[in-house]
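K.L.:
coords below, sequence missing:
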């Protein structure tokens, strides 16, 4: 096993877990509360439903290594949206009232890596796409 493969595996597990955890918090608070939070930030409330489902299902899928590149692309879109629509005004490290976008930027970079490179070590993708013969 090469260290790059193991590094991508760890990145996939951590990224998937973080997104799942964020989706789980939204789910536990209630989707209507999440929609209200999105609306309070100036975003369409219905977007909270999509983001929550992508974070929950996508987080599990990514940890399992199923559709890693697709889920990473979805996570990257969510992070670009979060940075541009919610966090940009606070700056990288925050402004004393709001947290900055440094965490979102790190998740964006992690997602971009997985989108571009994938992670096949111990993944369902490698089982599904295994050559037959």
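P.N.:
That came through fine. Computed from a prediction, not measured in an experiment: that's the story for all the values here. Residues are numbered from 1 along each chain as shown.

K.L.:
For the rest of this, base every contact and every neighbour count on C-alpha atoms.
P.N.:
Will do.

K.L.:
What's the biggest helix in this structure, counting residues?
P.N.:
The helix of greatest length in the chain, counted in residues with DSSP state H as the criterion, is given as helix 3-29.

K.L.:
residues in contact with the helix or strand following that helix?
P.N.:
Past helix 3-29, heading to the C-terminal end, the next element that is a helix or strand (DSSP states H and E) is helix 31-40. Outside helix 31-40, the residues within contact range by CA atoms under 8 Å, 6 or more residues apart in numbering are 26, 27, 44, 45, 46, 47, 48, 49, 52.

K.L.:
hold the first one in mind and look at this next one:
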């Protein structure tokens, strides 16, 4: 493997994006998907029961695959779609900023609903991974290197 920064920068993106998607997917699954289904019904997402199951597992499994760098370019597509749907159905109504301080309590700041900033950041990271590939310490790179060695 080349000693080049372009092989290492995707690793940084993969670690945070993969973990982030896994955390969000697991949060929806661990509490039961019924609460998430109610949110989908309120926002008018079609087939809310099916989507309340598909979306969290897409985030959990897709996040894991991004984390380990397996099929990174392909897995990014459903995750981008997930972010676009969340952005256009929920977050778009709250403006751009992901952090809205709406008050201060004795326990600390009080935050309002998040805008679409985080969605765009996830989408940008996934697009970057689609362009650059998974980079260093990824299963994708390991498979390419193994295939190259076998062909030689």
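P.N.:
Right, received. Where do you want to start? The structure presented is a predicted model; accordingly, all values stated were derived computationally and were not measured.

K.L.:
so the longest helix of the first structure aligns onto which residues of the second structure?
P.N.:
Under the alignment (TM-score structural alignment), helix 3-29 of the first structure falls on residues 5-31 in the second structure.

K.L.:
just how off-centre is the matching stretch within its chain?
P.N.:
In terms of CA atoms, centre = their mean, to the nearest Å, the centre of stretch 5-31 of the second structure is found 6 Å from the chain centre.

K.L.:
and what of stretch 135-148 of the second structure?
P.N.:
How far stretch 135-148 of the second structure lies from its chain's middle: 22 Å, per CA atoms, centre = their mean.

K.L.:
repeat for stretch 80-96 of the second structure
P.N.:
Offset of stretch 80-96 of the second structure from its chain centre (CA atoms, centre = their mean): 13 Å.

K.L.:
With stretch 89-97 of the first structure instead?
P.N.:
21 Å.

K.L.:
rewinding a little: pull out the buried positions in the longest helix of the first structure.
P.N.:
8-9, 11-17, 19-21, 23-24, 26-27 (16 or more other CA atoms under 10 Å).

K.L.:
circling back: and the furthest pair within the contacts of helix 31-40 of the first structure?
P.N.:
27 and 44 (17.3 Å; CA to CA).

K.L.:
contacting residues for the residue positioned nearest the centre of the second structure?
P.N.:
The second structure has residue 21 as the residue nearest its centroid, 4.0 Å off, counting by CA atoms, centre = their mean. Taking CA under 8 Å, 6+ apart as the contact definition, residue 21 of the second structure lies against 59, 60, 62, 63, 64.

K.L.:
from these, which ones fall inside helices?
P.N.:
With helices defined by DSSP H, the entries of the contacts of residue 21 of the second structure inside them are 59, 60, 62, 63, 64.

K.L.:
ok, and the closest non-adjacent residue to the third one?
P.N.:
Think residue 62 of the second structure. Of all residues beyond its chain neighbours, the one nearest residue 62 of the second structure is residue 75 (5.9 Å), with distances taken as CA to CA, 6 or more residues apart in numbering.

K.L.:
So what's the residue count around that neighbour?
P.N.:
Using other CA atoms under 10 Å as the criterion, residue 75 of the second structure is surrounded by 21 other residues.

K.L.:
Which secondary structure state is assigned to it?
P.N.:
At residue 75 of the second structure, secondary structure determined by DSSP: H, G, I helix; E, B strand; the rest coil is helix.

K.L.:
The first structure: which residue goes with that one?
P.N.:
The alignment partner of residue 75 of the second structure in the first structure, by TM-score structural alignment, is residue 71.
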